[in-house]
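**Student:** just a sequence and a predicted model for now, questions to come.
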Amino acid sequence: MSGEHTLARRTRTRRLLGTIGVTALATGAALVTAPPTNAQTPAAAATAAVTVQPDPSYRADRFEGWGTSLVWFANATGDYPAEIREKLAELLFDDDGLALNIARYNIGGGNAPDVKDYLRAGGAVEGWWNAPAGTTREDTDWWSADDAADWNPNADATQRWWVDRIKNDIDHWETFSNSPPWFMTASGYVSGGFNSSEDQLKADSVDDFAAYLAGATKRLEKAHGIKVDTLDPFNEPNTGYWGTRLGSDGRPVGGRQEGAHIGPELQQKVIRALAPALKKAKTGTKISAMDETNPNLFAQNWNSYPQDVRDLVGQMNVHTYGTGGRTSVRDLAKAADKPLWMSEVEGDWGDGQSFTDMRPGLGLAQQMVDDLRELEPKAWVFWQPVEDYDNMKPGGESAKGGNWGSIQLPFSCTSADTLATCPVHTNTKFDTARNFTHYIKPGDRLIRTDDTSSAAAVSTKGNAATVVHVNKTTSARTVTIDLSKFGHITRDATVTPVVTSAAGKLERQAPVEVTGSRAAVTVPAQSVTSFLVKGVSGVAKDAALLCKGHTYQLTGVQSGKALTVADDGTQLVIRTAGTDAAGTGQQWQVRQISGDTGNRQRYVFTNPAAGKRLAVRDGAPVLEADRGHRDKATQWIMSTTGDGTWTLVNAATGRLLEVGGQATTDGAAVTTWTPNSGSNQRWSVTDVTDQNGSRSSGL
């Protein structure tokens, strides 16, 4: 599909942290390999029990991996003494560290040469332009993408040191922009407009901005011998975050970072300009968009794009600083048949700077679980795992300090510093994140689970699985891993827990034997556990929701009423299910028409009594004769978070089957609408074949 990345991993040159790496950490968050213990012996009596059932019948495409943007930390530390830079690189990219394999390079905008720096430490990322001597903020019409003298090939040396250092560790490169250069902005500053809700990119600078991004990307590729897969021209563009405030002397005093409001209409113009600019630059980089701050706002922007703009986007990027609406973006991506990245998130999840408090680690872990389950992304990317220690300490960003970043060190260190005078700290987020990044690997495939505290994946070869479980409670918990959805379980199958808690980090316990398709393990309070499952493969015959020869009833979650053929034989309505739970107008059979067992396979739904199929015509769901070509309007993609309910995405329109107006009365119309994560867009699916007493051809 468009924008799809190659699955072949590049050669990685990695080093383990080793003894030196562990002792250099300024906290107790060292890498621990515990002696084998009996994983079924609890430290305290378990007060709750959870059964987790990973289901390989619903699986995503191959996971591309875990990543970070470089931005401030790379800009701040790229000229640090070698031992400090190497320590950070090991913690971020080595196998014993976070083992990241995706990097997002920030194409800096850059303020005018005569503007005194007022941005946060590391925030002033140098632009790729080369201004003539004496250029001031008032000079805005001097730059030309076609004039080599207007480019600075040596720009941004500190962030680019990191590009060279990690390029053998990185499988996927993305470039992105926080702000256009100052001379393309309405305010003349890269920190945003004087009105943060008005477009900051000047309308007559759209083509120049596109050429600037494409040109910088091509120069980055050529200078460092890398291949940039995607370029996102925006960062949280349709927000009011990015504003510049002037002090009494007329000089800027805030904001503290690059940013630009670019509304949906202007976004479309940038995307249309960027496609030919990338072609002219002779780079194979695809457009990604639009790195909006949360899923709901992403959906609002995306739904405003006309089809020609959507077609130019090779990858959809969303942040999850707001957590509502994840499933909406999931379904939009499936309908567009495009890869989806969770391309940025960070947070505190604690109460003041701490390197031992488990709450930040547990908060991050639950965020990762929720993102993986609800978004089904192909990649998960940190904002930046390295933060400025001085900004996070009490009295820095806040009175209590904070826990942003998994790794903290001062962004003010000098060439004379050492690890002793510029110490590197890790907090519990560093530890719990590795429960994911070490065991759900690039090439694995995310699969469904029925537990909201767990995420799961099957291995690249399909002969193993990983379940990551978060226990945020203050009591130990018995977790039973139910493997009955797998097609084959070997006699020697085992589940090995790897536990992170206040008592230890990534402690590998003794393997637990699988008995009767199950293995039970007691995990500590406030812990994250990776369950490494060996000896499973395939998909059980009865695992899939929809089976050949079966008949189903679809019931609206919000209405509690069944999807029913209207009396005219063409429209769809809801009605109370009959006493036999399967009146002829409420019976549905399915035929799989594309894909294997996966989360993007497509189905045709038919009502056997009427001999008609479910389609969308002129924006409305209808029943039509099931003959002739089954075009996209007759195709439906089913999505779930594992909670037992499903959305039905129409492949032609990208809209979901829903109960219009959240009605509950019998005879209310069933319509389609853009994904909004509403309960009136979710359906429970019940197999009523046995109640009918007959079977007919299905999948």
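**Tutor:** It's in.

**Student:** can we go C-alpha only for contacts and neighbour counts from here?
**Tutor:** OK.

**Student:** after the helix or strand encompassing A216, next one along is what?
**Tutor:** A216 is part of helix 206-224, with elements assigned from DSSP states H and E. Per DSSP H and E, helix 206-224 leads on to strand 228-232 as the next helix or strand towards the C-terminus.

**Student:** pull the residues that contact that next one.
**Tutor:** With CA atoms under 8 Å, 6 or more residues apart in numbering as the test, strand 228-232 has contacts from 3, 5, 172-177, 217, 221, 284-291, 314-315.

**Student:** max-length strand in the chain?
**Tutor:** Longest strand of the chain, by residue count under DSSP state E: strand 488-501.

**Student:** quick one: contacts for Y80?
**Tutor:** Y80 sits in contact with 413-415, where contact means CA under 8 Å, 6+ apart.

**Student:** by neighbour count, which of those wins?
**Tutor:** Neighbour tally across the contacts of Y80 (other CA atoms under 10 Å): the maximum, 18 neighbours, falls on C413.

**Student:** pull the number of nearby residues for the residue nearest to that one when sequence neighbours are not counted.
**Tutor:** Once flanking residues are discounted, C413 sits nearest to C422: 6.2 Å by CA to CA, 6 or more residues apart in numbering. Using other CA under 10 Å, C422 has 20 other residues around it.

**Student:** surely C422 is in contact with Q408?
**Tutor:** No - applying CA atoms under 8 Å as the test, C422 and Q408 come out as separate, 10.2 Å apart.

**Student:** can you pull out the helices in this protein?
**Tutor:** Under the criterion DSSP state H, the chain contains helices at 18-23, 71-77, 82-93, 157-166, 206-224, 264-280, 295-304, 307-312, 326-336, 358-375, 389-392, 428-437, 689-692.

**Student:** another structure for you, compare them:
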Amino acid sequence: MAGYKLSIVSLVILYLFAVVNAYKLNPGPYVGNDSLTLDPCLSKCSSNDTINDCNHKCHCAVQETVMIDATAKQQKFHGFGINLAWFAFVMGRAPETVRNQIADLLFDKENGLGLNVVRYEIPGGENPRFFFMHERERLPGYEPVPGVYDWSADESQRWFLMAAIQRGVEIQEAMAYSPPYWMTYSGSTTGGPKGYPNFNINYKDQFVDYLVTVVKHFYEHFNVTFSTLEMFNEPLADYWTFGNRQEGCHIGLDTQQILIPILHKKLQEANIPTKIAAADDYSIDQTLFTVLAYNETGIIRDLHQVNTHTYAGNRRAQLHEAMLDVKKPLWVSEYGNGDNSGLLTARHIMKDIQKLEPEVWCYWQGVDMAGSGWGPLEANLNNVGDYSFYATPKYYTFGQFTRFLKPGSTFVSTSDPLTLAAIRDDTLTLVTMNCGNVTFDVSSFSNMKYQEAQVWYSVPWKGLYFDKVGTFLVEDGKVTLNLPVAGVSSIVIQ
């Protein structure tokens, strides 16, 4: 990727408490993994340095102009989201004040990240004979034995689903990591021997019936309408092995293409508005392979949308072209990493949105293991009864995207791989990782009388989280700003 490069250095967090000006986001002091992915020049900066001082030491004082092209419209965006899955299963058992605080921090549009999409895992349910999984991964299934449903199961993950909806989350997707254990060859939802295909095709109708029954029950009894149902999770992967620590199932393309038409038919018969998404492959390149195969056999017609994870692969342009060809929307349904600064995530979001043009972008999950660097919020998810949690810098870095790039926005092209631009109503929003003196040229928006730009920083190394810098004039269609190194800045132009 062209532009500014990051490398891993170890840096002690300089401020324990978040500076909160424009938005009252303060779940508590930052603690945990102090390894931030930052520019190595930051070792020359001290806590007493101003942004200008550090920019100078990091050679970020060169004037740059970023062109925003109003005529080059890209995708209409429906929002950012997360998977509920493991964290909701654990933290949904927390005292009401704690789980409400977490729900507010993730979904509240005024005082939280304002996430607009949630993905609910329909658990397969592990064989009661096996105890391979950690506490956080052992979600109970709704059909523990054939033909018998337990609708009291998974109450805690369901609590977070309802809490998200109550806070205005508009899009809910259901997904499955594995069929119930009794539908597998190994007798376990963790996978098959050596990662071999583990779904017993003799249960094809029962598996589809299970998923449709759960989705219909949520629709009729919990007033939850899942927009889409995804019945696979990284299905081409060979790492879903018996004795694994989580639910997962290798399901080959031949089996996928048997299951999808059955699911399509049974969703229609159930008379519910839920449609089909597939296939949540691990990499961009795998998804391209899957889409081409679906298109070749014609089952692409049964899909409403294509989901991809973007942990690996680099054929973004080819996948985007394939999506235009099959005329289906694309979601980035999962991505995550262990960089707690959030800066690697920020770069990844920019690349995905610019090159893949997804309608939705989802981070892995909202709360992850303490010290892992994976969570915007982190907690001791495997310690039963310990419901303490804290925010990492990733929470605030991610928030620069989720709070400012609103659902219903339309992305437009920029001349810079480190700047996103989106327009909604009469507001143009830029999110950028540039540093130093940067001029944003918005003169192509000749029909809009932009007058001022409001600017916010999130600077992990400095301990600045949602720091409102000020309001700047837009003159002759341009605004020049001095932006911090190793941070993310949002600019709202009206």
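**Tutor:** Looks like it came in fine. The shown structure was predicted, so the numbers you read here are calculated from the model rather than taken from an experiment.

**Student:** quick one: closest of the helices of the first structure to E507 of the first structure.
**Tutor:** Minimum separation from E507 of the first structure across the helices of the first structure (CA to CA) falls at helix 428-437, 10.2 Å.

**Student:** against the second structure, where does the closest one fall?
**Tutor:** Mapping helix 428-437 of the first structure onto the second structure (TM-score structural alignment) gives residues 393-402.

**Student:** same question, stretch 152-161 of the first structure
**Tutor:** On the second structure, the counterpart of stretch 152-161 of the first structure by TM-score structural alignment is residues 150-159.

**Student:** straight-line length of that stretch, end to end?
**Tutor:** Stretch 150-159 of the second structure has an end-to-end distance of 16 Å (criterion: CA to CA, to the nearest Å).

**Student:** buried sites along it?
**Tutor:** Under the neighbour-count criterion of 16 or more other CA atoms under 10 Å, stretch 150-159 of the second structure has 153-159 buried.

**Student:** hang on, the earlier thing: for the helix holding A216 of the first structure, grab the matching residue range in the second structure.
**Tutor:** So helix 206-224 of the first structure sits over residues 204-222 in the second structure, by TM-score structural alignment.

**Student:** contact partners of that stretch?
**Tutor:** 122, 142-143, 174, 179-180, 183, 224-226, 231, 259, 262-263, 266-267, 270, 272.

**Student:** are any of the residues you listed buried, and which?
**Tutor:** With burial judged by 16+ other CA under 10 Å, the buried subset of the contacts of stretch 204-222 of the second structure is 122, 142-143, 174, 179-180, 183, 224-226, 231, 259, 263, 266-267, 272.

**Student:** of the residues you listed, closest to G342 of the second structure?
**Tutor:** Nearest to G342 of the second structure among these, with distances taken as CA to CA, is A174, at 26.5 Å.

**Student:** the closest one against R119, yeah?
**Tutor:** Yes - using CA under 8 Å, A174 of the second structure is in contact with R119, at 5.7 Å.

**Student:** quick one, what contacts the residue most central in space within the first structure?
**Tutor:** The residue lying closest to the centre of the first structure (CA atoms, centre = their mean) is M342, at 1.8 Å. Going by CA under 8 Å, 6+ apart, M342 of the first structure touches 317-320, 371, 375, 377-381.

**Student:** per the alignment, name the residue of the second structure opposite it.
**Tutor:** Using TM-score structural alignment, the equivalent of M342 of the first structure in the second structure is V332.

**Student:** distance-wise, check its match relative to F289 of the second structure.
**Tutor:** Taken as CA to CA, the span from V332 of the second structure to F289 of the second structure is 16 Å.

**Student:** and if you look at F398 of the second structure?
**Tutor:** For F398 of the second structure relative to F289 of the second structure (CA to CA), the value is 30 Å.
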